[in-house]
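Trainee: turn this into a structure:
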Amino acid sequence: MQADEVAALVRKELPDCEIQVQNDGNHYLVVAVGDRFEGMSPVKKQQLIYGALNEQLAEGTIHALTIKAFTPAQWAAREG
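Mentor: Predicted coordinates:
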């Protein structure tokens, strides 16, 4: 599965978020930035994104996944 396919699946579930996906072969990194993450725990943020990819994870199409989810303010602070 290509990174752009993973990004499309996440965008379908989280259309109000900016989504970036990187793939190094077997491992995916999903970075999501959106207002919807305001006030959410890190676990809740990850659950939203896992939910978008649940079928692919269950089938084994996606083997390893790292999720980083931020509010726009958190993202801006991170970038300095």
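Trainee: could you use CA atoms for every contact and neighbour count after this?
Mentor: OK.
Trainee: give me the most central residue, the chain.
Mentor: The centroid of the chain falls nearest to residue 30 when counting by Cα atoms, centre = their mean (3.9 Å).
Trainee: let me see the contact set for it.
Mentor: Applying Cα atoms under 8 Å, 6 or more residues apart in numbering, we find residue 30 in contact with 7, 19-22, 65-68.
Trainee: to compare with the earlier structure, here is another sequence to fold:
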Amino acid sequence: MKYKKIEILLKTNICLEQVFVSGENNHINVIVIGDVFIGMNQVNRQKLVYEPLMKYFSDEKIHSINIEAYSLKEWKKNKLLK
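Mentor: Sure, this is the predicted structure:
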């Protein structure tokens, strides 16, 4: 599955500021940033990101996904720590 398609799909379905997609073959890494994640725990953040991608798992276009989800404030803090 094309990474740009995943990016557009996530931005269209979730109110996100930024989406970064990388990976190899059908093993995907996603970093999503948006204030939609404020007050959500990591499990609920991942559920929100999985939802628009579920049909691609059943089609085996995506085999596995690693999700990092941040609010804008968390992302800025995280970038400063690296």
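Trainee: where does the TM-score land?
Mentor: After superposition, the two chains reach a TM-score (TM-score structural alignment, normalised by the length of structure 1) of 0.92; 80 aligned residues with a Cα RMSD of 1.1 Å.
Trainee: how many neighbours does the nearest residue to residue 62 of structure 1 once chain neighbours are set aside have?
Mentor: Excluding its sequence neighbours, the residue lying closest to residue 62 of structure 1 (Cα to Cα, 6 or more residues apart in numbering) is residue 56, at 5.6 Å. Burial measure for residue 56 of structure 1: 15 neighbouring residues, criterion other Cα atoms under 10 Å.
Trainee: correct me, but residue 56 of structure 1 touches residue 65?
Mentor: No: if you go by Cα atoms under 8 Å, residue 56 of structure 1 and residue 65 don't touch, sitting 10.9 Å apart.
Trainee: circling back: can you list which of the contacts of residue 30 of structure 1 carry over to structure 2?
Mentor: Retained in structure 2 (both residues aligned by TM-score structural alignment, their matches' Cα atoms under 8 Å) from the contacts of residue 30 of structure 1: 19-22, 65-68.
Trainee: now stretch 20-36 of structure 1: which residue numbers in structure 2?
Mentor: Mapped onto structure 2 using TM-score structural alignment, stretch 20-36 of structure 1 covers residues 20-36.
Trainee: give me the buried positions along the matching stretch.
Mentor: 21-22, 26, 28-36 (16 or more other Cα atoms under 10 Å).
Trainee: how about the nearest residue to residue 36 of structure 2 once chain neighbours are set aside, what does it touch?
Mentor: Distance criterion Cα to Cα, 6+ apart; nearest residue to residue 36 of structure 2, sequence neighbours excluded, is residue 15 at 6.3 Å. Under the criterion of Cα under 8 Å, 6+ apart, the neighbours of residue 15 of structure 2 are 34-36.
Trainee: make JSON lines from these and add secondary structure and distance to residue 76 of structure 2 to it.
Mentor: Converted to JSON lines, these look like this (DSSP: H, G, I helix; E, B strand; the rest coil; distance: Cα to Cα, whole Å):
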{"residue": "34", "secondary structure": "coil", "distance to residue 76 of structure 2": "11"}
{"residue": "35", "secondary structure": "helix", "distance to residue 76 of structure 2": "12"}
{"residue": "36", "secondary structure": "helix", "distance to residue 76 of structure 2": "15"}
